[in-house]
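# below are the sequence and a predicted model for it; my questions follow.
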Amino acid sequence: MPSRLILALALSLALHASLLLPPVFKANGPPRQPALEASLRLPAQAQVSDGEALLKNTLAVNQAPAAAKPPPPAPPALRASQPVAKTNVRREVEAAQRKLSPHLYYPPEAVARGLEGEVRLILTLGDDGSIAEVSVATSSGHPILDKAAIKAAYAMGKVNWAHSHELILPVIFRLE
């Protein structure tokens, strides 16, 4: 009997050693790749001149570009208010993005799957500056990123500096 016991012990040790020792040797092998890192950036400022069209006719192949017709002059009261309105909207969007950034997170599942995209939210504001409603104007194509952007927008709280009752807020998710 003792010889059978010794044989069983030897076989058990050999089996366990064959299962446990290869991972120990592999751990000292080639170095592992660094983990994925993600960060959020504010969108780049688009440089569009007032005379340049935002939409282009891409269907016309051989058409010569038509001469741009200058718009009729605006009344003096409107001329001064238009650039100020554009500047105010731009400032409100930039301020909203700064306030949104501490609340915004990149979902780990989206990072693992390598998902990227841009979500455009419509923030509906109450009279006291609180966020009454958040809806998706343009989806990123990935519901997980859309939900993360909506959750962060609600977490912003009050937006006391906004003069309008609706604000379109772009939220960009990019992996680097």
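Received the coordinates, thanks. Numbering: from 1, shown residues only.

# going by C-alpha atoms from here, please, whenever you check contacts or count neighbours.
Fine.

# residues contacting the closest residue to Lys99 other than its chain neighbours?
Spatial nearest neighbour of Lys99, excluding adjacent residues (CA to CA, 6 or more residues apart in numbering): Met156 at 6.5 Å. Met156 makes contact with Lys99, Leu100, His103, according to CA atoms under 8 Å, 6 or more residues apart in numbering.

# another structure for you, compare them:
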Amino acid sequence: MPPRLILALALSLALHASLLLPEAFKRSPAPPPPILQAMLRLPVKPPQVSAEPLLKNTLASTESPPVVKPPPPPKVPTPRRPPTTKASTRHEVEAAQRKLSEHLYYPEEAVARGIEGEVRLILTVSDNGSITDVHVGVSSGHAILDKAAERAAWAMGKVNWAYSRELILPVIFRLE
């Protein structure tokens, strides 16, 4: 090592030591932390509540008025739905998939990234056939495909041929 470099290193160490060492000796040790003490108290019992109310209605008579029962509401006939069988459910799913295919698109980002998957949507259908709720029952694992399937299901509008209140609709995204 060159003598100039050794001299520079020695001067640097001496300078730093003269500045830092007095500070180290001036500092006093930190005081010990305060001692914490915890105590448990028994819960306070709530005051006894009397059966008599705080405010009394002195204006009301002691006799209670006769209770008049309102007439029952008129019965509205509900539309009869045919019984749901496996064949009718399969027919509903196939019809829903045909209608969904009119509104479904494969997201460009998913195509570019080569993403495939299957989403199972749960459609809630009202009595008049309109879709009242759509949510993902089983995700494809990719939010892009899940959102595209949900948007297409909402775009279907009405499903007049559906007799089920809820319909599980599989939506398959495959690249060919």
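Noted; the coordinates are in hand. None of these values were measured; they are calculated from a predicted model.

# TM-score of the superposition?
TM-score of the superposed chains, computed with TM-score structural alignment, normalised by the length of the first structure, equals 0.52; 95 aligned residues with a CA RMSD of 1.6 Å.

# what about the residue nearest to Lys99 of the first structure, distance to Arg91 of the first structure?
If you measure Met156 of the first structure against Arg91 of the first structure using CA to CA, to the nearest Å, the figure is 17 Å.

# His103 of the first structure now?
His103 of the first structure is 19 Å from Arg91 of the first structure, by CA to CA.

# now Leu11 of the first structure
From Leu11 of the first structure to Arg91 of the first structure the distance is 75 Å (CA to CA).

# can you check Gly114 of the first structure too?
31 Å.

# in the first structure, which spans are strands?
For the first structure, strands defined by DSSP state E occupy the ranges 38-39, 117-125, 131-138, 166-175.

# so which of the ones you listed gets nearest Ser81 of the first structure?
Nearest to Ser81 of the first structure among the strands of the first structure is strand 166-175 (18.8 Å), distances taken as CA to CA.

# how about the longest helix along the second structure, aligned to which bit of the first structure?
In the second structure, ranked by residue count with DSSP state H as the criterion, the top helix is helix 3-26. Under TM-score structural alignment, helix 3-26 of the second structure corresponds to no residues of the first structure.

# run a quick neighbour tally on the counterpart of Ile144 of the second structure in the first structure.
In the first structure, Ile144 of the second structure lines up with Ile144, judged by TM-score structural alignment. Counted with other CA atoms under 10 Å, the neighbours of Ile144 of the first structure add up to 14.

# repeat that for Glu92 of the second structure.
20.

# which ones are touching it?
Trp161, Ala162, Tyr163.

# highest neighbour count among these?
Busiest of the contacts of Glu92 of the second structure [other CA under 10 Å] is Ala162, holding 24 neighbours.

# surely that residue and Ile131 touch.
No. Ala162 of the second structure is beyond contact range of Ile131, at 10.1 Å (criterion: CA atoms under 8 Å).

# any shared contact partners between those two?
Shared contacts of Ala162 of the second structure and Ile131, counting by CA under 8 Å, 6+ apart, come down to Val125.

# which residues are in contact with Ala38 of the first structure?
Here Ala38 of the first structure is in contact with Tyr106, Val111, Arg174, Leu175, Glu176 (criterion: CA under 8 Å, 6+ apart).

# buried ones among the residues you listed?
Tyr106, Val111, Arg174, Leu175 (16 or more other CA atoms under 10 Å).

# dump those to CSV, plus distance to Ser140 of the first structure.
Output for these, formatted as CSV (distance: CA to CA, whole Å):
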residue, distance to Ser140 of the first structure
Tyr106, 13
Val111, 14
Arg174, 11
Leu175, 14
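
# on that earlier part again, type out the ChimeraX command that picks the buried ones from the contacts of Met156 of the first structure.
In ChimeraX, this line selects whichever of the contacts of Met156 of the first structure come out buried by 16+ other CA under 10 Å:
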select :99,100
